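> Predicted structure and sequence below. I'll ask about it afterward.
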Amino acid sequence: MEMRKLGKTGPEVSAIGLGAMGMSGMYGPADRAESLATIGAALDAGINLIDTGDFYGMGHNEMLLGEALKGVSRDSYLLSVKFGAQRGPDGAFLGFDGRPAAVKTALAYSLQRLGADYIDIYRPARLDPNVPIEDSVGAIAELVKAGYVRHIGLSEVGAATIRKAAAVHPIVDLQIEYALISRGLEDEILGVTRELGIAITAYGVLSRGLISGHATSNTSAPGDFRAHSPRFEGENLQKNLALAEVLRAEAAKLGLTPAQAAIAWALAKGDDIVPLVGARRRDRLAEALGALDRPLTPDEVATLERAVPKDAAAGTRYPEAQMAMLDSERRSSVP
């Protein structure tokens, strides 16, 4: 397994990480046995970075990982955990809580569900508009000092927030959506993370399956949040599926599937980029790992970007209300 360093102060991680969100119902029902087998297959393949969130399935995802990792050497994998999203018993998202007391409470519950003594990378899932990022990161820094957390990460925040957080404690990575059709971080954020020595753990590399080569015009499975995503609605979906077909044709020329081409593109964008692959089946995991066997040249990267231009996607990556909450979508006035 190819390894990459997670920022200038972080650990060595596998070039591809496993994102476990889809194993807890976000894309409709998941097969528990297959999810557990997929986690095992990822570890066997040399993947050592596993990403979750305490709000995925309201704790279900962490408990699933706790079961899958029971008996596995703790030194053989790294847990990346997001916290802060508040959910009701009906599954509704109620907001975000980044207060120091909430940070520490969330960690306590995560450790219990995961059956772990510490979290490798702990991060707020979003910026709490009512709490300075310095306070949230300061609370995690206290947990680092106490030994409950090893490293601090961020998620979906903009350049100014990154600078404020890094002034409090070293940040090892920013988790943010990054794909051929989701490249907003290239405008400002990527320059700041590289200046500060912060890696990118890229989720949504396949745009929630949209450019995987497996997407269809039907995403209405019960509980599948994509049914409410602008890029999966009406005419937007048809336009985006057409883009996916363009990618399929270009990928075929490279001897790759569309998913492999999309992952290989992200891998080729820099050694500081670590794609998180949300495979919840062993066959999809195996397909994703195939991207490591076919590195792209700069010319091939440029060809893919011409075929699927930066702003070609129809629709925003989240519904309007969620987009308004993304600090990463705000342009900074701070140089």
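Thanks, I have it. Numbering: from 1, shown residues only.
> drop to CA atoms for contacts and neighbour counts, all remaining ones
OK.
> A259 - how many residues pack around it?
A count of nearby residues for A259, using other Cα atoms under 10 Å, gives 28.
> Which helix in the chain has the most residues?
Scanning the chain for the longest helix, with DSSP state H as the assignment, gives helix 234-253.
> Just list what that one packs against, helices and strands only.
Helix 234-253 sits against helix 258-268, helix 298-307, with contacts defined as 3 or more Cα pairs under 8 Å, 6 or more residues apart in numbering; DSSP states H and E.
> Got another one to weigh against that:
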Amino acid sequence: MQTRKLGYTDLHVSVVGLGAWAMGGSGWKFSWGAQDDEDSIRTIHRALELGVNWIDTAAVYGLGHSEEVVGCALKELGSRRRPIIATKCGRRWDETGTPYANLHPDSIRAEIDDSLRRLGVDVIDLYQMHWPQPEEMIEDAWGVMADGVKAGKIRYIGVCNYNVAQMKRLQPIHPIASLQPPYSMLVRGVEDELLGFCAANDIGVVCYSPMQKGILTDKFTREWVERLPKDDHRAQFDERFKEPQLSKNLELVEMLKPIAHRSGHTVAQLAIAWVLRRPEVTSAIVGARKPSQIEETVAAGDWNLSPEEIAQIEQLLAGR
């Protein structure tokens, strides 16, 4: 597995990182449906065996449960094989399991300690502000996160879902180690300004949803979408899984299959390799719920797309 240096830090992360959103299980608004904890732990261990060296989670995933599952997996590994751990703050939840934004300094201080406890670690390698909401409090929250670095509870701090103007407000307070934006063939806004800004300021870029929540995979069919559990947020809230976008996305996947299959790869691997084609991108975060899924996607970490393959994909995307 290739690795790339994360911004100005001394962390070298695998170009494929394991995302633990779905490992939070069901019972909250943005669930991916029911998930077996033992499957999650086996998936984490298998990912590490295959060369993945970092895991991305968040306090809000499963209302704390994702962090707990990651903590259980780490405990079984022992300290010698501990991967790089990234988690996030700024999203709390009410008694109904509905997340809400909270960047109050006291809340962030509590979140840091809660995440350390759930993960069972003494220090968090990368602590990220999940969303810039409420925007008027991002500097206050960032200052508390910087205090966490000084206190030895956090190694580096980063942001998710931020724009350039918002990052410029934080840089004078404490250097930003990383940005985590969405990036896929279907969501390309990061290319406009963010990638260039991050490269110029030595900020790592770790992209989420390179497979667009399962759309950019061989398994993506109309029947598969219809079988999604009712508590899977994709079936409830994501317009890309509904008409008219559904038919357009199905058509794109069919056109991507020959490009991927020609070299013995899958559409999922193609989608990840496409994100990694950009040198400004440090790593692509891929979700997995069972070992077989991560076994498929890690292969993208060693696939460098040819100029011809990139041009073919660009031609397909230009027609959308």
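Perfect, thanks for sending it. On a predicted model such as this, the values are computed, not experimentally measured, just so you know.
> tm score of chain vs chain?
TM-score for the superposed chains, counting by TM-score structural alignment, normalised by the length of structure 2: 0.92, backed by 310 aligned residues with a Cα RMSD of 1.6 Å.
> if we can go back for a sec, and the longest helix of structure 1, how far from structure 2 on average?
For helix 234-253 of structure 1, the mean deviation from structure 2 after alignment is 1.6 Å (mean Cα distance after the TM-score superposition for structure 1).
> Alignment lookup: S73 of structure 1 to structure 2.
Here S73 of structure 1 is matched to S79 in structure 2, going by TM-score structural alignment.
> now S229 of structure 1
Match for S229 of structure 1 (TM-score structural alignment): D238.
> For burial, what's the neighbour tally of that match?
Using other Cα under 10 Å, the number of residues around D238 of structure 2 comes to 11.
> OK, contacts around the residue positioned nearest the centre of structure 1?
Centroid-nearest residue in structure 1, with Cα atoms, centre = their mean: Y203, separated by 3.0 Å. Y203 of structure 1 is in contact with 19, 175-178, 275-278, counting by Cα atoms under 8 Å, 6 or more residues apart in numbering.
> now do H130 of structure 2
58, 88-91, 159-161.
> circling back to that earlier point, could you find the counterpart of the residue nearest to the centre of structure 1 in structure 2?
Counting by TM-score structural alignment, Y203 of structure 1 corresponds to Y208 in structure 2.
> any idea whether R150 of structure 1 is helix, strand or coil?
When classified by DSSP: H, G, I helix; E, B strand; the rest coil, R150 of structure 1 comes out as strand.
> how much space is there between the aligned partner of it in structure 2 and S209 of structure 2?
Aligned by TM-score structural alignment, R150 of structure 1 pairs with R155 of structure 2. Taking Cα to Cα, to the nearest Å as the measure, R155 of structure 2 falls 25 Å from S209 of structure 2.
> These two: who's more crowded?
More crowded of R155 of structure 2 and S209, by other Cα under 10 Å: S209, with 24 against 19.
> Isn't the more buried one up against I285?
Yes. The criterion here is Cα atoms under 8 Å, and S209 of structure 2 meets it with I285 at 6.8 Å.
> contacting residues for the residue sitting furthest away from the middle of structure 1?
Distance to the chain centre peaks in structure 1 at K253, reaching 28.1 Å (criterion: Cα atoms, centre = their mean). Listed by Cα under 8 Å, 6+ apart, K253 of structure 1 has no contact partners.
> and the gap between the residue mapped onto it from structure 2 and L256 of structure 2?
Under the alignment (TM-score structural alignment), K253 of structure 1 pairs with R262 of structure 2. R262 of structure 2 sits 10 Å away from L256 of structure 2, going by Cα to Cα.
> Quick check: neighbours shared by those two?
Counting by Cα under 8 Å, 6+ apart, nothing touches both R262 of structure 2 and L256.
> And the helices in the stretch 151-300 of structure 2?
Listed in chain order, the helices found in the stretch 151-300 of structure 2 under DSSP state H, counting those that start in this stretch are 164-170, 194-200, 222-226, 233-237, 245-262, 267-276, 291-297.
> closest to W54 of structure 2 out of these?
Smallest distance to W54 of structure 2 across the helices of the stretch 151-300 of structure 2 (Cα to Cα): 13.0 Å, for helix 291-297.
> list the buried ones in the closest one?
Buried residues in helix 291-297 of structure 2, counted by 16 or more other Cα atoms under 10 Å: 291, 294, 297.
> With stretch 34-44 of structure 2 instead?
For stretch 34-44 of structure 2, by 16+ other Cα under 10 Å, it's 35, 37, 40-41, 43-44.
> tally of neighbours for the residue nearest to P229 of structure 2 when sequence neighbours are not counted?
Once flanking residues are discounted, P229 of structure 2 sits nearest to G33: 6.2 Å by Cα to Cα, 6 or more residues apart in numbering. Number of residues near G33 of structure 2 (other Cα under 10 Å) recorded here: 19.
> same thing with A264 of structure 1?
25.
> Quick one: map it onto structure 2.
Match for A264 of structure 1 (TM-score structural alignment): A273.
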